[in-house]
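**Q** The amino acid sequence is not available; the structure is as follows:
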């Protein structure tokens, strides 16, 4: 530890696909990890979002999985990997190689991903390896390959700053990719003529930057871009020479688009014709146009068509591969791109080679010296778990992901994990919805290293490969995922091909494969980084691929054509427009799922941070006020959402930004953090026929009051082992845990509830049985153990004040009585719900600054620091400003964390 703590380590953030550089150092005295943005990293230049800024709070050994286990009992690594190798080998011998599978993750480093792919496709001989990246960007891969002949992202982040028009579609960039949002905001401030269009059914925080928001009907993106293609073909923006020389298929594609007039598009998409016309005019007249798209495009049963509809508009105008132009897919995970590079998807091979191409299969098999090579696509994520139900999969290894929460029809996925004959799960935490199934007899749990302990590379959305470096030792018996895979491969008889001693050797093999037989043309090539010494690998700076053996690079692709189809032409792809789904009286709401600003995936990391849980600490659904009024739903009441696949209970959040008839629910909560809030239990298992990506944003649901008899809120130092209520959620807070709960029947005496929640017999309280109002606190000497507030309706108490009280002394009876009052004393003003997670600034503090005359974002930042670090909260702050205030946004220089 001392050697590692004595210097700052440059590494990369483990969250979204922006791939921000991070400086991490360990305080030699306290062992605290100090996090700062890396000003030298080309992705972020020192900026970090709220999640990245708080990475230090997510570290530690609490809840870590530290030892291998078989059937829930601690085991040695030898015993555990023997068991995996035996289970896989027996299944292969008895049922063939397609009876086993790996389900992996965009959280893996490229070196982990490479070894997993090599083992399954080149030595086991099956392509049954898929990844949770299937849920995030598979439609982009399919769309790229249809259009370009390869999975190539043409542009770079710099294009976002050089563009004169940015079209953001299906992307809440302000919350999901905040640093890119900041880069655009800074560019727009310097060049006020730059325009931003947001295409999104919801009015999200990203809309604060938009010059035009198009709140289209959900899942009608193909229509709006098909109409745009028609418009561009009839405008001076068309580039006939480029189209003639470098593309094919335009006539058929335009024939498909011929009827999509502005009026027809507006009707299909639920938009004003004048807004559609203005959008089309801006695109036609603006050469430097970038279209940024993300999960709102990809996560659809027509996601690939949406991607190609976007790409078509750039091909017809030759706005691709040139500074400030191009279609741009931003990925959701830190190494979704690295996984694509090594063939992590079930229908791909390493080095962007094609599994369906015999020449490509021969190339990879020859390089690996493997006894076999998969010769057909494997099972994609949703199909994989259906195959388990059908009895086709006998052994499954889940690595670094939580499919019980993240896959559609999640209850059925959970049942599959309980049913598969053999299951191994590699994870860093000791308890997840998926990991609990590995406690079954004969199943295996393996402790993995996490961020700060792992060493390898990741690739971000602009093809930038960066090092993720270790600055902490591996805890307990945790091992790197590539090591665990090599252990099992060796025990299956493949030891010679998996004798890697360190990630440098894995990276070197990956780099050499990318340049092997260069006459076989492909876009991905990092052979210029082959042969690195350990020292050179350790110090390797970020670089963008391709970087060829001769040192040549390609900054942007396709400005001069040279696509990767056999004829070197891009293909216009005809994208039929689906009819808008008719209203369904039984399930009248369209469910949209997604992320919140400060949480990540299933919260195994961000859920450990009190600051990140302070902004949104409880599962919720966002409803339009008109829908809520019609259904008799009050703000903050608990509601039940149901679909043919399941039901959940969440808190109601009313928002004018939500479309009537639609409801938004975040994806993060799970059975570890709430009683019944796994939103993907509601989601239908429909997938895009080309990409296999699930349609996570278009299921149909009902919304109704959950009809609770009473509600509770508590803050406690220790998390209760169980919460036997109809609804509960738990989040980490400073000094302990914050609990929300409710039940359908009221007890005569709430003392038993207090004892269960506060976990103490030493408590005092007040009860009004007639109104179901009660307040309790537990203490030991002068130390507060917890407070509990119960009411007939959702509890109205200052949660932030109650949390702060948990760490303060409780010297006498007067202090206890004051605490039971449920509100701060006059000399301790209530700062309100957290708005700025970076500096823990509450809404009331910001309102006070506004009242004192701070009516710009800069002035509020000067008064209370809110919005001066990552900037993710600036849109929320802007919404609090007086309507006539002149808001001056400053994004030029990132602030120190």
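**A** Done, it's in. Keep in mind that this is a model prediction, so the values were computed, not measured.
**Q** drop to CA atoms for contacts and neighbour counts, all remaining ones
**A** Will do.
**Q** ranges for the helices of the stretch 151-300 of the chain?
**A** Using DSSP state H, counting those that start in this stretch, the helices of the stretch 151-300 of the chain run over 158-162, 173-176, 178-190, 221-233, 240-246, 250-257, 262-269, 273-285, 295-298.
**Q** So which bits of the fifth one are buried?
**A** By neighbour count, with 16 or more other C-alpha atoms under 10 Å as the criterion, the buried positions of helix 240-246 are 242, 243, 246.
**Q** Adding distance to residue 522, write the helices of the stretch 151-300 of the chain out as a markdown table.
**A** Output for the helices of the stretch 151-300 of the chain, formatted as a markdown table (distance: least, C-alpha to C-alpha, whole Å):
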| stretch | distance to residue 522 |
| --- | --- |
| helix 158-162 | 24 |
| helix 173-176 | 31 |
| helix 178-190 | 28 |
| helix 221-233 | 29 |
| helix 240-246 | 17 |
| helix 250-257 | 24 |
| helix 262-269 | 38 |
| helix 273-285 | 32 |
| helix 295-298 | 24 |
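**Q** Next up, a structure to set beside the first:
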């Protein structure tokens, strides 16, 4: 869709579930300018740091441009014939349950639909699951148990109409910054209160009215306590409770399982309960901190119980709100991408639903039971039950719990197909067949965001090489497996029309998901389709659910469940005394396949780290910038220590983004135990246990290079820069020849070099030049080397004869470590502005430097820098 008078294309951001609209402008040479779409209802023109940097991520470096079969280039006919043949033969010899698909929230809805139809309706098994299982399956289970279907009751507008917003296990400021900015705007405009419930102090706590740092995993006990307090305060909505079953049982369970395990004081609990009960309009936003648990479904239902008991659901400014992690996690839920669901929120366990879909698809067979969920799917690949596996747009060798075991399972599987945009992932390296897929900005389709808004993704760039859209690849395999007519799609619009028509059938079966008003869209109308919120049918358009007390269980009533607190599956012990929490950081996305291509995103936190409390660090002899080794029964990791009281004693936190491509020792999911929620199948990614110890490195190093660095040290982490690459290094044994080590690191066997080496002290500085132009440099020593890292990262390719000093010259100021990614503002620049201009607030910093004025996710860091500067002045 092109706007009048301009050549911008309206599309949707490919990152989180906020679903921000973007406008794309191609330069005709493979480049892309990206800005927020001021007319999109999710973001009204705002973008976070990642969305703002999308234009830096679309180059062709590392792209998979043609199919590969057993490591060699092949054409599409050879590759697809082999895929179809091996899947067909496997099904014939071992049955439909011997094959599986593992797909992704990066898929568009049309891709998801074809994959789901192929597996469940034509292969005849339900062994298709999605990486969304890792982020929101517990929310799906909680919704289905309470409401009868997987319905998000509210809308983003509720965040602006609420008088109290409670963030539970959600670092919204970093993970969904655009929504967080909508909340901050509401706080400024109407005094909305904000409570953050999280064991860890995050950026979302900045400026909150209350931070409840509860003991990890005790959310259900906290909300059980709230339910009891609601009852004791006489705050029940008895009229609404007439539409709900199970209140008495839920209250009895809650009363026997009060909030004493949370670690919060009676005063904290009382203050929170009083605020929640005494505020009429409450939205409880929850995310991975709730879902990623062996009791995640129960935590969700404990939250839903409180909203149902008070009737605070489905009305403006009221309701529970699940915020999803991926751009089309919701679309995957709607289209049946999970192993235990059918398309359009139909239930695979329901014979009438199965029969309706079977008839609609006119398929030869139909899955009649839930398939293998993600953890079980890879276990089955490892033990030989799954003999053919197709992985699409995801990297389970890094992201799955017990990732080393998953890597082995994929390697041991008889036949593995991977569809992706690159061959350079831990998973792609294990494939027998690699299929080149179109990337974001190259393909057409739809996505659904967290508040049920369906938006178009549109192509602004041509697909490189012979890359194809995923729906086309899947449909072609379906045709080659013998189902030509069923998969004879010509375009995404045709798939969307079929999907919309099926949703109308679901509507007649009493389901909530119905977009049948779109079933007759022409191709041109589909191409021009504006964002809309489902449902979209002859009888209903958009809006909220459940204020009328009508739910989707057979009797039309909601269910409150009796919830009892269950601790995490792994408890700290003498051998593994630390509780390991994992999550995201501000400027990176999943396994960095896209974001690691952006120098400004890589500059904020350029290497993996472990947050550890100062008391624990002192006890273990860990100093700032030391490396630490983590170890448990699943695996090992080496990370940089980040000593902070943001985590409680006994708790540690590590981000989940680094891979074999960027920091092999930091694949943190290798330490996450494969314990799952018995209802949702979602892994417990935030409560494994581990031992922590200082990593005794013989040397530490920092390297910069104009070309890609390929380290072999025990620890290394690399990131791109505008000038090339940077890397942190460490190893347990010192090299015998420092110059030889540097030449091997940079692949420069013959380049002239400048050296400063003190072998006795273990100090080495080595620079390679072409004339005065710096090619690469290595700085090493027996302790973490103190250098102006961000300055040094700018030098490759420039005239830098004095690079080995590690310091900027007097006439070249060092901006310092990056703080604001949106506007490339560094720490030193901010401190200098505070000191020289007398800046007294974050707003004044923004006015002076622009920092913090776009997505706002750096504002907490700006506040900390300002406070430190003011404390320094006060002490002088």
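**A** That came through fine. Computed from a predicted model, the values in this text were never measured in an experiment.
**Q** hang on, the earlier thing: tell me which of the buried residues of helix 240-246 of structure 1 is nearest to residue 711 of structure 1?
**A** residue 243 (63.3 Å; C-alpha to C-alpha).
**Q** Identify the residue spatially nearest to the closest one, adjacent ones excluded.
**A** Leaving aside its sequence neighbours, residue 243 of structure 1 sits nearest to residue 316 (C-alpha to C-alpha, 6 or more residues apart in numbering; 6.2 Å).
**Q** for the counterpart of the one you found in structure 2, what are its contacts?
**A** Counting by TM-score structural alignment, residue 316 of structure 1 corresponds to residue 309 in structure 2. By C-alpha atoms under 8 Å, 6 or more residues apart in numbering, the contact list for residue 309 of structure 2 reads 227, 236, 237, 238, 240, 241, 247.
**Q** and the fourth one, what does it touch?
**A** Okay, so that is residue 238 of structure 2. By C-alpha under 8 Å, 6+ apart, the neighbours of residue 238 of structure 2 are residue 309.
**Q** quick one on the thing from earlier: superposed on structure 1, what's the mean shift for whatever helix or strand the match of residue 316 of structure 1 lives in?
**A** Using DSSP states H and E, residue 309 of structure 2 sits within helix 296-310. Superposed on structure 1, helix 296-310 of structure 2 shows a mean distance of 0.2 Å to its aligned residues (mean C-alpha distance after the TM-score superposition for structure 1).
**Q** Which strands or helices does whatever helix or strand comes next after that helix pack on?
**A** Per DSSP H and E, the first helix or strand lying C-terminal to helix 296-310 of structure 2 is strand 319-322. Using 3 or more C-alpha pairs under 8 Å, 6 or more residues apart in numbering; DSSP states H and E, the elements in contact with strand 319-322 of structure 2 are strand 282-286, helix 296-310.
**Q** what's the matching range in structure 1 for strand 319-322 of structure 2?
**A** With TM-score structural alignment as the criterion, strand 319-322 of structure 2 aligns to 326-329.
**Q** Okay, helices next: where are they in the stretch 501-650 of structure 1?
**A** Under DSSP H, counting those that start in this stretch, the stretch 501-650 of structure 1 gives helices at 503-515, 534-538, 610-615, 625-631.
**Q** Report the distance from the match of strand 319-322 of structure 2 to the chain centre.
**A** 19 Å (C-alpha atoms, centre = their mean, to the nearest Å).
**Q** post-alignment, it versus structure 2, mean distance?
**A** Using mean C-alpha distance after the TM-score superposition for structure 1, the mean distance for stretch 326-329 of structure 1 is 0.1 Å.
**Q** Residues contacting that stretch, please?
**A** 140, 153-155, 289-294, 310-311, 314, 319-320, 461.
**Q** who wins for most neighbours among those?
**A** residue 140 (31 neighbours; other C-alpha atoms under 10 Å).
**Q** which residues of the stretch 751-897 of structure 1 fall in strands?
**A** 763-768, 773-780, 783-791, 834-836, 841-842 (DSSP state E, counting those that start in this stretch).
**Q** can you list those in a markdown table and add mean neighbour count?
**A** Formatted as a markdown table, the strands of the stretch 751-897 of structure 1 follow (neighbours: other C-alpha atoms under 10 Å):
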| stretch | mean neighbour count |
| --- | --- |
| strand 763-768 | 16 |
| strand 773-780 | 21 |
| strand 783-791 | 23 |
| strand 834-836 | 26 |
| strand 841-842 | 20 |
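**Q** Of all those strands, which one is nearest residue 501 of structure 1?
**A** It's strand 834-836; of these, that one is closest to residue 501 of structure 1 (C-alpha to C-alpha) at 44.2 Å.
**Q** Great, nothing more from me.
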